[in-house]
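**Student:** Sequence and predicted structure below; questions after.
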Amino acid sequence: MGTWDIGPFDNDTAADFSYRVDSASAEKKADVLRTAFREVTGTGDAYLDADLSMEAIASAALVAAQCPGGEAVTTSYGPKEPLGVLPVELRAEAVAALDRVLAEPSELLELWEESDGEEWKTGVRTLRGVLAGG
């Protein structure tokens, strides 16, 4: 899985995703995040690939960093370039994506449940709470 910890950027997929965010022009950075959310929510009841989930969680962390109570993304695996002010409507899309990540059938959820994934799930739920404003 290329994962070394439970944080949003503590896996190879999210670190690679950061490069994609950095590579986007200033005007397109929000679109990169929105696409990550929509790829997850667009799966409906189909099996959700872990890589899509990891990108959505990383995107959600970037959006949450601009919310009241959000934590700055300070890891060296996150984007290096500033994101600018992100559209507020991304918060609802991020919440929907995180809800989908935590719902079956989800490969990332299954992988974490094979180990002690409660701490990971708590982190995702905390991130969701920041995005939902509570």
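**Tutor:** Yes, it's here.
**Student:** alpha carbons only for contacts and neighbour counts from here, please
**Tutor:** Will do.
**Student:** Can you pull out the residues in contact with stretch 4-19?
**Tutor:** Stretch 4-19 has contacts (Cα atoms under 8 Å, 6 or more residues apart in numbering) with 1-3, 51, 54-55, 57-58, 61, 75, 77-80, 119-120, 123.
**Student:** Generate a ChimeraX selection restricted to the buried entries among those.
**Tutor:** Per 16 or more other Cα atoms under 10 Å, the buried members of the contacts of stretch 4-19 correspond to this ChimeraX selection:
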select :51,54,55,57,58,61,77,78,79,120
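**Student:** So which of the contacts of stretch 4-19 sit within helices?
**Tutor:** Among the contacts of stretch 4-19, the members found in helices (DSSP state H) are Asp51, Met54, Glu55, Ile57, Ala58, Ala61, Glu119, Trp120, Gly123.
**Student:** next, the one to line up against it:
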Amino acid sequence: MGTWDVGPFDNDTAADFCGGLDDAAAEEREGLVRAAFTSVIDTEGYLDACEAEAAVAAAALVAAQCPGGDPAYSAYAPGEPLPDLTGLREPAVRAVDRVVTEPSELLELWEESDAAPWHAVIRGLRSALLSSATG
């Protein structure tokens, strides 16, 4: 696992996902974010870490546009403008919930180390997504 830290953009897959958003035409970016969620939500069996990492990064991009969400400040976050993604809060929450539900490779990998900081990041994302959805 090419993980550097606990942040949503702190792994190779997230950096590649964000680079793909930058490379995509502006009108395709929302669809790519939605696809990252759909891929994870539709997985009934074992969830691959790469899919989960992309979904967490995508959720962080949505949360960054929500009140109370942390800005997507990272050298690996997209540099190109993103459309309004706040309409994707519900699938973002569903995807994050799936990432932390067994069977999930990313969850297993974090549970093998000190998972508390990573879980705190996930709770923060979820909180920002939910508070804006209900507020």
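**Tutor:** Now that the structure is in, tell me what you want to look at. Note that this is a predicted model, so its numbers are computed, not measured.
**Student:** Go ahead and flag the most central residue of structure 2.
**Tutor:** Of all residues in structure 2, the one closest to the mean position by Cα atoms, centre = their mean is Val56, 1.8 Å from it.
**Student:** Tell me which stretches of structure 2 form strands.
**Tutor:** With strands called from DSSP state E, structure 2 shows none.
**Student:** Do you have the helices of it handy? List them.
**Tutor:** Going by DSSP H, structure 2 shows helices at 12-23, 29-41, 49-64, 89-99, 105-111, 116-134.
**Student:** Out of the ones you listed, which gets nearest to Pro83 of structure 2?
**Tutor:** Counting by Cα to Cα, Pro83 of structure 2 lies closest to helix 29-41 out of these; the figure is 6.6 Å.
**Student:** Next, format the ones in helices among the contacts of stretch 4-19 of structure 1 as a markdown table and append distance to Leu102 of structure 1.
**Tutor:** Converted to a markdown table, these look like this (distance: Cα to Cα, whole Å):
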| residue | distance to Leu102 of structure 1 |
| --- | --- |
| Asp51 | 14 |
| Met54 | 12 |
| Glu55 | 14 |
| Ile57 | 11 |
| Ala58 | 14 |
| Ala61 | 15 |
| Glu119 | 13 |
| Trp120 | 10 |
| Gly123 | 11 |
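**Student:** when you align them, which residue in structure 1 goes with Trp118 of structure 2?
**Tutor:** Aligned counterpart of Trp118 of structure 2 in structure 1: Trp120 (TM-score structural alignment).
**Student:** if we can go back for a sec, what's the most buried one of the helices of structure 2?
**Tutor:** Highest mean neighbour count of those: helix 49-64, a mean of 27 (counted as mean count of other Cα atoms under 10 Å).
**Student:** Mean distance between that one and structure 1 after superposition?
**Tutor:** Mean deviation of helix 49-64 of structure 2 from its aligned counterpart in structure 1 after superposition (mean Cα distance after the TM-score superposition for structure 1): 0.3 Å.
**Student:** Of the ones in helices among the contacts of stretch 4-19 of structure 1, which is the nearest to Glu71 of structure 1?
**Tutor:** Using Cα to Cα, those come closest to Glu71 of structure 1 at Ala61, 8.0 Å.
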